[in-house]
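J.: Following is a predicted model, sequence given first.
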Amino acid sequence: MKKIIILVLVVALTVGVLPLWHYLKANKATPEEVFNEYVRQFSQQNYEEMFKLISEGDVETYDYTKKSFTEKYHAIFSGIETSSIEVLSKELLYEDDSETYKGLFKVKINTFLGEVSASYQTFFKEEKTKDGKEWKIKWNPSLIFAGMEKGDKVSAQSFLPQRGEILDRNGNPLALDKDVYEMGIIPGKLGESKEAEIIKLSAYFKIPEQRFRQALDQKWVTEDIFVPIAVMPAEFQPESLDEDLPGVYFQTKRIRYYPEKDRAAHLIGYVKQATSEDLKKDADHVYTSGDYIGKSGLEQVYEKQLRGKKGGIIQIKNEKGEQKSILKQVDVINGKNINLTIDAALQSNMYEAMKQDAGAVSAIHPLTGEMLALVSYPSFDPNLMVSGMTAEQWKAYSENPQLPFLNRFSSLYAPGSTFKAITAASGLTAGTTFPEKKREISGLQWRKDNSWGGYFVTRVKEASPVDMVDALSYSDNIYFAQEALEMGAANFEKNASTFGFQEDFQLPIHLKKSQLSNDGIENEVLLADSAYGQGEVLMSIVHLGAAFTPFVNDGNMVMPVLIKEENNKPIDKPVISSEVASTVQKALIQVVERGNGTAHNLKTAKEVLAAKTGTAELKSKKGEDGKENGFVVVFDTKSPSILLTAIVEDVKNRGGSHYVTAKIKPVLDQYLTENE
């Protein structure tokens, strides 16, 4: 036996040149040329062209026509979701004794289960034609896959993994797979007047008529087949129907379900069916049409861990359906659960407290950094993202002026007077601020000198003299503006920036980057405004909450964490001295304890609370009438267990920050009672 060198045919692809097969046919193709062309057409899955190269007599022996032959190949290789066939090797051998040619080639087939290696051997025969003799491939079923015989079939089964759950700190599910009912229609049982029944069903289920019509107009629909229309709410039971509805049937369907609904939507996110764009980006061929993929929130961030890995089997079966051989088998790997530090009960209670007002709440354990709640209001029901929204539902969300799709706990806000605690700590660190130092301040307006033009710093309460504790208790803007000017921009920026402005908190949620200024504090007016949390200062409420943890932890800022892991150790960074932290904490306690303190309405017998409130004006220029956002940061000091940060938008003429403290007080009191 000796090897024949394989010829690589190069045919110029110019206008008027015949297709390659016609070229071969016209020039009495050699076995080498036929073999090369057969392998090429197979690797490109051009089964019609491949058919031209094989002996039709052999094909007829196995009861195939050209049509059924190509359909067979298409069915098998599309059934295993072949994305490509790569030729690994090929050679043509000549047997001297029998004067026959034998072609050997190996390929790598990329399927829904990954790579499948296959080896083939071909033999050749000369057949008489009207033009003389032509070399043809001798075909048999083993040229589909080795070992196949007449009547054999290729069977492909996919085993889907169970998607991991997202759980709160107590093991309560925030995202899970759940069996629900899907409502559908059997067209033949709708009755004589199908149009009238559609109108009736549309009104009964509050589903647009168009959805019924589009579903029933699909090409595959027949009179006796179940046609899915809509996934029903998780709590729905068919027995609850109070009318006879001809043609309506229900079947169970497993979907992704979010028990907290809108209360945790911005945090948990949702899944949706993979789009054509998703499939194009899927270089590893993980997804196929109909698969669900995380589209936002933690569902998207932890998609790889949650989804698991598909399993399946590609096998050859005989006519009786018995297994002959396995081409590829992959065990299914279920997705992993994601355990959060979130307290679902606190999350739900805070969301309910925020209702009617746009805003956000974050709660963190001030000693461990564990995030206990992350609330954004208003929100949306992620279950509708999975099952599909009606046009009316989408319109209601998209036209809501409070922007329910906006994630407010990751957005940036001017923190207002809550920032004064950071300014106080910065001044104490710089040695320019002292608790006992008093400033003589008269009136409700102040400016340094005429160089400020018509710009004034204002305050809401007239008092003099004023010390640091006074200024924090009733929130004196003028006091802190003067302290910042004495400190100087360099010291202010240096000390304030240590409170997390340089941090990438590495949370699995998107947080916009906070800032002290756009491009440095380069004038006195900006420095004065920055001292009480306006100017160009912007922070997320997650960052603002973390920035208050040094006042609980002897000057160390605890990094927030969201994923609960065994042996979690708090990560903290020194920001201020323990003496400065203690001094500021004592002052913040007076914000609650003093009768004129801005957070006095939070006072409780359950704990000694420390807090700072604030409002931030939103206007493009001085003197105009703008909106106000209200803030509060509050934590327990005896046995620290929670540090809560809240913002409510547009509190002007509604009580300012007092409106915010009144909203959160019942939930805070309940939490402190339950965690005594």
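T.: Right, received. Where do you want to start? Residues are numbered from 1 along each chain as shown.

J.: Only C-alpha atoms from now on, for both contacts and neighbour counts.
T.: Fine.

J.: can you count the residues close to residue 252?
T.: Residue 252: 13 surrounding residues under other C-alpha atoms under 10 Å.

J.: can you count the residues close to the closest residue to it other than its chain neighbours?
T.: Nearest residue to residue 252, sequence neighbours excluded (C-alpha to C-alpha, 6 or more residues apart in numbering): residue 181, at 4.5 Å. Neighbourhood size, residue 181 [other C-alpha under 10 Å]: 22.

J.: okay, pairing it with this:
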Amino acid sequence: MPPPIRLKDHERDTRLIRSRMLFGGAALIFLTMLLMFRMYYLQVVQFEHHSTLAENNRIHVQSLPPTRGMIYDRNGVLIADNRASFSLTLTRERAGDWEQVLDSIIEILELDTDSRELFEKRIRQGRRPFEPVPVMFELSEAQIARVAVNQFRLPGVEVAASLVRYYPQKEHFAHSVGYVGRINETELKKLDPINYSGTHHIGKTGIERFYEEQLHGQVGYEEVETNARGRVLRVLNRVEPISGQDIYLTLDIKLQEAAELALDGRRGAIVALDPNSGEVLAMVSQPSFDPNPFVTGISFKAYGLLRDSLDQPLFNRVLRGLYPPGSTIKPMMAIAGLDLGIVTPSTRVFDPGFFQLPNHKHRYRNWNRYGDGWVNLDLALSRSNDTYFYDLAHKMGVDRMHDYMTRFGFGQRVALDMFEETAGLMPSKDWKRSRYRQPWYPGETLILGIGQGYMQTTPLQLAQATALMASKGKWIRPHLARSVGGLQPIIDADMPADIVLRDDKNWDAVGMGMENVLHGTRGTARKVGDSALYRIAGKSGTAQVVAIKQGERYNRDKVQERHRDHALFVAYAPAENPAIAVAVMVENGESGSGVAAPVAKQVLDGWLLDDEGELKVEYQTTERSTTEVRR
């Protein structure tokens, strides 16, 4: 039987429709009220907040990096300049796929793959958000035009004008002035994020690094209005940055060039000081390098050539080179012996060509194997007699030797504003016990007395010790800055104590021995002294690079060039009124008196003689008799 047909209930359908209409109307009213409440909340309650956000989208604060201070030599010759340059910058947050953008830059500018790696390295380095990063410097007009034409392919890329550090003297002051380079991630964490906002370079070496705070200056800023693409429409407010302070150095470019010319392309180092003020007049480390590529980013290939060169052009021999001082320390040894009362100027030692410790067969040979006979202090200095100083070192002992040599600055940093300086090494019994866990042997004291063995010095330390001889013990630390911003650069709050002797006449006794090195009839460098227009006090030195077996003689033909002895010479002049002290080191030069002494004289001439080759008026004094003085 079929089911009954259900009749339509109109009242029920009407109630259902009415209830749905009421629910829909209530929902509509609720949503309308919710929307109105939200609009009220956003436009009234949070008006200031959103208006600020909108304003920030339109107005931006941009950093204005300060202009870096200039660096000049003592006569006002420009050494470090700021040169206008157009650079290519990329803002990673606005570039989207920035790696693709880099590929487009390489394609548009037709650059090599090394440039691509360098650009990517710069982008990945630490930086602040939305900060444009320079990826390429010194754009040519053609490159700028190519970027402009292809701007639609380079989102986040802009051509910006900026000042870039430039060193017009190139390699002449690379090791003293140093250079600036890009800020790395480690440096970024230590720097003031506000003051270095917008700055991409920082001093890396030399004066550029030591006086970074003074050279950098104070950052400025400007408020600008931008459009939706970030393009600046107008400047609303501007606070000018404060430029860095200019620095005048103690270096003299003419003397610097004269010193470089004197080395004549050989590996070595020269330091010239004013013993009366501590000013560094010349500072040469050869070979050198052009610091300009380091400013904008040196290529991997170019850096590899410098880094891997056997001649080590990046190595600062003046401050970091460690060499045995050889016989150049004999004047300081003589001062110690006289002041301790171990010897007097008339004390004589017989030299048969060697020295032997009591009850020992080993012979410590003099450079003159035939011996000099009876030798007093004056002859020992002028002849550079090793036997005399073996005997003196044996009587003095290593402990007292260590104490006196450290008073001359050996084994410690002596400079005031050269952070790269190495302390060197002045050995002692305690040092050897701590370093090697071995006792100190008497033979080690002997060779230490002639500047061999464990002792290691820098050319700067030798120059300072020579300046102390010239000033008769008056300590003034060597420094490169003459003035910073027109003011005295640094006040030395930790000045070492002056070397005060029991009898000041001992300075004159040793000084006369140093004069006779160049002006005495038996002086080792008398050929150099004979050609001088003034009196020079000096001392030659020859430092072994490799040891020679007992009984053997040095044969240069059997020794590799880089294993030959180093040539050293220290001097001050004019001897009666010192105005300059010089230390010369010629790597593998073999002869201190034959190679290094003529170099030192050329440097002295460069400071003491005028353009006509005559002694300058201020250095003309009553000359001493050139007759050799014996005591």
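T.: It's in. Note that the structure is predicted; figures quoted are calculated from it, not measured.

J.: After superposing, what score do the chains get?
T.: After superposition, the two chains reach a TM-score (TM-score structural alignment, normalised by the length of the second structure) of 0.70; 509 aligned residues with a C-alpha RMSD of 4.2 Å.

J.: about what we covered before: quick one: the residue nearest to residue 252 of the first structure is in a strand?
T.: Yes - counting by DSSP: H, G, I helix; E, B strand; the rest coil, one finds residue 181 of the first structure located in a strand.

J.: how close does it get to residue 416 of the first structure?
T.: Using C-alpha to C-alpha, to the nearest Å, residue 181 of the first structure is found at 49 Å from residue 416 of the first structure.

J.: follow-up on the earlier one: measure the residue nearest to residue 252 of the first structure to residue 597 of the first structure for me?
T.: For residue 181 of the first structure, the distance to residue 597 of the first structure - C-alpha to C-alpha - is 55 Å.

J.: try residue 266 of the first structure
T.: Note on residue 266 of the first structure: its distance to residue 597 of the first structure, by C-alpha to C-alpha, is 34 Å.

J.: Specify which residue of the two has the higher count of neighbours.
T.: Taking neighbours as other C-alpha under 10 Å, residue 266 of the first structure and residue 597 compare with residue 266 leading, 28 against 22.

J.: Quick one: map residue 441 of the first structure onto the second structure.
T.: Here residue 441 of the first structure is matched to residue 351 in the second structure, going by TM-score structural alignment.

J.: and if you look at residue 590 of the first structure?
T.: Match for residue 590 of the first structure (TM-score structural alignment): residue 516.

J.: Its match and residue 526 of the second structure: what is the separation?
T.: 8 Å.

J.: the more surrounded of the two?
T.: More crowded of residue 516 of the second structure and residue 526, by other C-alpha under 10 Å: residue 516, with 32 against 20.

J.: The stretch 451-600 of the first structure: helices as residue ranges?
T.: Secondary structure of the stretch 451-600 of the first structure (DSSP state H, counting those that start in this stretch): helices located at 468-473, 477-487, 489-497, 524-531, 541-547, 578-593.

J.: In the second structure, what stretch matches the shortest one?
T.: With TM-score structural alignment applied, helix 468-473 of the first structure matches the range 377-382 in the second structure.

J.: Mean per-residue distance, that stretch versus the first structure.
T.: Superposing on the first structure and averaging over aligned pairs (mean C-alpha distance after the TM-score superposition for the first structure), stretch 377-382 of the second structure comes out at 1.2 Å.

J.: Not counting that stretch itself, show me its contacts.
T.: The contact list for stretch 377-382 of the second structure (C-alpha atoms under 8 Å, 6 or more residues apart in numbering) reads 330-331, 334, 344-348, 385-386, 388-389, 509-510, 512-518, 520, 522-524, 539, 629-631.

J.: buried subset of these?
T.: Neighbour-count burial (16 or more other C-alpha atoms under 10 Å) is assigned, among the contacts of stretch 377-382 of the second structure, to 330-331, 334, 344-345, 348, 385-386, 388-389, 509-510, 512-518, 520, 523-524, 539, 629.

J.: In terms of helix, strand or coil, where does residue 172 of the second structure fall?
T.: Under three-state DSSP, the three-state class of residue 172 of the second structure is helix.

J.: Any buried residues in stretch 544-552 of the second structure, and which?
T.: Buried residues in stretch 544-552 of the second structure, defined by neighbour count with 16+ other C-alpha under 10 Å: 544-545.

J.: same deal with stretch 418-435 of the first structure?
T.: Within stretch 418-435 of the first structure, the residues scored as buried using 16+ other C-alpha under 10 Å are 418-429, 432-434.

J.: what's the burial count for residue 33 of the second structure?
T.: 12.

J.: which residues does whichever residue in the second structure pairs up with residue 345 of the first structure contact?
T.: By TM-score structural alignment, residue 345 of the first structure lines up with residue 254 in the second structure. Counting by C-alpha under 8 Å, 6+ apart, residue 254 of the second structure makes contact with residue 606.

J.: Same check on residue 459 of the second structure?
T.: Counting by C-alpha under 8 Å, 6+ apart, residue 459 of the second structure touches 269-271, 317-319, 321-322, 583-585.

J.: again, only using 6 Å
T.: Residue 459 of the second structure makes contact with residue 318 under the criterion C-alpha atoms under 6 Å, 6 or more residues apart in numbering.

J.: Now which residue in the first structure aligns to it?
T.: Match for residue 459 of the second structure (TM-score structural alignment): residue 541.

J.: returning to what we had before: go through the buried residues of stretch 418-435 of the first structure and flag which are in helices.
T.: In helices, defined here by DSSP state H, the members of those are 420-429.

J.: Any chance of TSV for these, columns distance to residue 621 of the first structure?
T.: Formatted as TSV, these follow (distance: C-alpha to C-alpha, whole Å):
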residue	distance to residue 621 of the first structure
420	22
421	26
422	25
423	24
424	27
425	29
426	28
427	28
428	32
429	33
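
J.: Grab the nearest non-local neighbour of the equivalent of residue 531 of the first structure over in the second structure.
T.: Residue pairing (TM-score structural alignment): residue 531 of the first structure is matched to residue 449 of the second structure. In this structure, residue 449 of the second structure finds its nearest non-sequential neighbour in residue 393, 5.1 Å apart by C-alpha to C-alpha, 6+ apart.
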